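[1] sequence? don't have it. structure:
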């Protein structure tokens, strides 16, 4: 069994490749080819381990796979907050086939999911991006958004001034010439008139309300991916067309969606849409504000892992034994 490291994954899994894999995973979910298993989370005093198993029943990505990831409360400088492995198994023999750095796959495939939704829902000429949060996901989302829209202004807000300044320095080195990157002390300032908003803050209580947003804004709601965490006030969903990355997972695990439905009732539940519907070439976004709510689902990790394995083999990259 081979282990694919962070460096090997990043060498081949470009934003364009990740976007292609994200669409394939949504198609598998929509076609009923992904068998969904509930996410399991086991808590400890120092953090938790999460397990996301899944089975893809047909196509090039067929087979079992599982992501195991540990999240610790204590952060160590220079190390990611999420550490673990994605393991895929041979679809015929059941033998363990390959393992991958789960932190890297999670970072890249999450941003690619947002890019897929944004490409379908944001205005073609969207030029202003607001990032609420300044960690690894903020950096990945900036790279993903640059791959699909001609950004001319990027605004960054973070509860940590130090994290914000680190991201600003990185962004100014990596955005195209003519794109202005600036930090904001308040969420409302960052999102004012923004075409695209990515919430990747890890906040436990809402930081964004509907009255802060432009009527045409597209929001990628990413950070609050576990029960008990919220970034968006229900008013953000109320006045928007809402797409869910995986309906079963969002209804079970998203406190934001649960509170929105509790507050606004059956009509709100009926109006929720599935992101896999956006795979259809005839799909057109509704006018006004749109929201893509993501908690993640294992097909994204499994498709990404099998895609990375094929890309590395095609590039004849030397691999590290597990």
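    Received it, and whenever you're ready, just let me know what you need. These numbers come from a predicted model, not from an experiment.

[2] make it CA atoms for all contacts and neighbour counts henceforth
    Fine.

[3] who does the longest helix seen in the chain touch, helix- and strand-wise?
    For the chain, the helix with the greatest residue count under DSSP state H is helix 102-121. Helix 102-121 is packed against helix 6-12, helix 15-30, strand 63-72, strand 82-89, helix 136-146, strand 218-221, strand 289-293, helix 298-315, with contacts defined by 3 or more C-alpha pairs under 8 Å, 6 or more residues apart in numbering; DSSP states H and E.

[4] run the last query once more with 7 Å
    helix 15-30, strand 82-89, helix 136-146, helix 298-315 (3 or more C-alpha pairs under 7 Å, 6 or more residues apart in numbering; DSSP states H and E).

[5] which residue sits farthest out from the middle of the protein?
    Distance from the C-alpha centroid of the chain, by C-alpha atoms, centre = their mean, peaks at residue 93 (31.7 Å).

[6] that one falls within a helix, correct?
    No: using DSSP: H, G, I helix; E, B strand; the rest coil, the assignment for residue 93 is coil, not a helix.

[7] contacting residues around it?
    The contact partners of residue 93, by C-alpha atoms under 7 Å, 6 or more residues apart in numbering, come to none.

[8] against residue 306, how distant is it?
    Distance of residue 93 to residue 306, computed by C-alpha to C-alpha, to the nearest Å: 16 Å.

[9] dropping in the other structure now:
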């Protein structure tokens, strides 16, 4: 039987299945810089009006294409399966992430509850360039987006960081926040105290222990967030774990001396600064991590408004208003209201996976 041959041979795609290898290739500094750029591009492209000629919308150029992620449910196995495609014209990045979530995996099969692969294609030809282990990418790019929000929306006081949750996202959020801001104290809370205790032990005995000078585990959320400047909620909770009455302005002690030659004086006062929250969990329309009254107190920022209105239970069930996409702050079309309570609802975007995959692909070939 004769078979048609392709016009040209296609290079074998890069396949990296190791979580640790993919993690090590995804550099934090590059990731933070690239995410800031692509999120600004995304928000700008979404606001651009379509070009119309003779009553027909022209589609000669797409800057960013990113539909809402598609999910199918597999209830008999307590599972779900999602697909996240996108195209980014800057770099001609074409990417799809496939992700599965099976709640019973850890207890029934000793397997992770979340598994993922990211496929990177050449946007000019559609040829597959790489297949990359996706859980590590998800962990890093999600935490990096939160760190960008902390940098942009917080009151710039980096004394105490509270982490609610002790899983993969807790670890990645801790690492990037400590590398970027160097909080003096870390407060941990988890439903199972033993898991938080284990995380504390890992932090203070690992090779990066210098990043975590003071870590304390709390029995309840209220005490964990009491003195926090920044709070990251990274749980699998389906009902609120963080209530409005627990999130209060913090007294900040300021003292020093004037350096003006003709007006030398000392100053010493206490001011109140509000809190910034990165809300990462509750990615389903009926799930919540933050109480409705807390959501309605803050200025709400999101990664993508369309997906947030469709997917975020914190927003849907509270009826809270979205103030801006984070990318709109980056491109200066909206302001950062850092003087008041700010909440970044971080659902994650396919363009973040595409940029991450591109960094990994380039870094791999630089080393090999």
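    Here it is on my side, so go on. Just so you know, these numbers come straight off a predicted model, no measurement behind them.

[10] what about the helices in the stretch 201-322 of structure 1?
    234-238, 247-253, 255-264, 266-271, 298-315 (DSSP state H, counting those that start in this stretch).

[11] most neighbours per residue, which of those helices?
    Counting by mean count of other C-alpha atoms under 10 Å, helix 298-315 has the highest mean neighbour count of the helices of the stretch 201-322 of structure 1, with a mean of 22.

[12] the alignment partner in structure 1 of residue 337 of structure 2: neighbouring residues, count only.
    For residue 337 of structure 2, the aligned residue in structure 1 is residue 285 (criterion: TM-score structural alignment). By other C-alpha atoms under 10 Å, the residues close to residue 285 of structure 1 number 15.

[13] quick check, residue 285 of structure 1 in contact with residue 121.
    Yes: using C-alpha atoms under 7 Å, residue 285 of structure 1 is in contact with residue 121, at 5.3 Å.

[14] quick check: neighbours shared by the two?
    Here residue 285 of structure 1 and residue 121 have no joint contacts, going by C-alpha under 7 Å, 6+ apart.

[15] so how far is residue 312 of structure 2 from the most centrally placed residue in structure 2?
    With distances taken as C-alpha atoms, centre = their mean, the residue of structure 2 nearest its centroid is residue 142 (2.5 Å). Using C-alpha to C-alpha, residue 142 of structure 2 is found at 15 Å from residue 312 of structure 2.

[16] what of residue 336 of structure 2?
    Taking C-alpha to C-alpha, one finds residue 336 of structure 2 at 22 Å from residue 312 of structure 2.

[17] so those two - more neighbours on which side?
    The neighbour comparison of residue 336 of structure 2 against residue 312 (other C-alpha under 10 Å) goes to residue 312, with 25 against 20.

[18] need the contact list for the alignment partner in structure 1 of the more buried one.
    Under the alignment defined by TM-score structural alignment, residue 312 of structure 2 corresponds to residue 254 in structure 1. Residue 254 of structure 1 sits next to 225, 226, 227, 295 when contact means C-alpha under 7 Å, 6+ apart.

[19] skip the chain neighbours and tell me the closest residue to the last one.
    With C-alpha to C-alpha, 6 or more residues apart in numbering as the criterion, residue 295 of structure 1 has its nearest non-adjacent residue at 4.4 Å, and that residue is residue 225.

[20] same check on residue 127 of structure 2?
    Residue 127 of structure 2 sits nearest to residue 121 (C-alpha to C-alpha, 6+ apart), 5.4 Å away.

[21] residues contacting the one you found?
    93, 94, 95, 127, 128, 129, 130.

[22] could you turn the buried ones of those into a PyMOL selection?
    To isolate the buried subset of the contacts of residue 121 of structure 2 in PyMOL, counting by 16 or more other C-alpha atoms under 10 Å, use the following:
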select buried, resi 93+94+95+128+129+130
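
[23] and which of the contacts of residue 121 of structure 2 is nearest residue 306 of structure 2?
    When the contacts of residue 121 of structure 2 are compared for distance to residue 306 of structure 2 (C-alpha to C-alpha), residue 95 wins out at 19.6 Å.

[24] when you align them, which residue in structure 1 goes with that closest one?
    In structure 1, residue 95 of structure 2 lands on residue 65 (TM-score structural alignment).

[25] what number of residues lie near the closest residue to residue 147 of structure 2 other than its chain neighbours?
    Among residues not flanking residue 147 of structure 2 along the chain, residue 177 sits closest, at 6.0 Å (C-alpha to C-alpha, 6+ apart). For residue 177 of structure 2, the tally of surrounding residues (other C-alpha under 10 Å) stands at 22.

[26] over to residue 302 of structure 2?
    Neighbour number of residue 302 of structure 2 under other C-alpha under 10 Å is 26.

[27] and the gap between the equivalent of it over in structure 1 and residue 222 of structure 1?
    Matched across to structure 1, residue 302 of structure 2 falls on residue 244, judged by TM-score structural alignment. Separation of residue 244 of structure 1 from residue 222 of structure 1 (C-alpha to C-alpha) stands at 11 Å.
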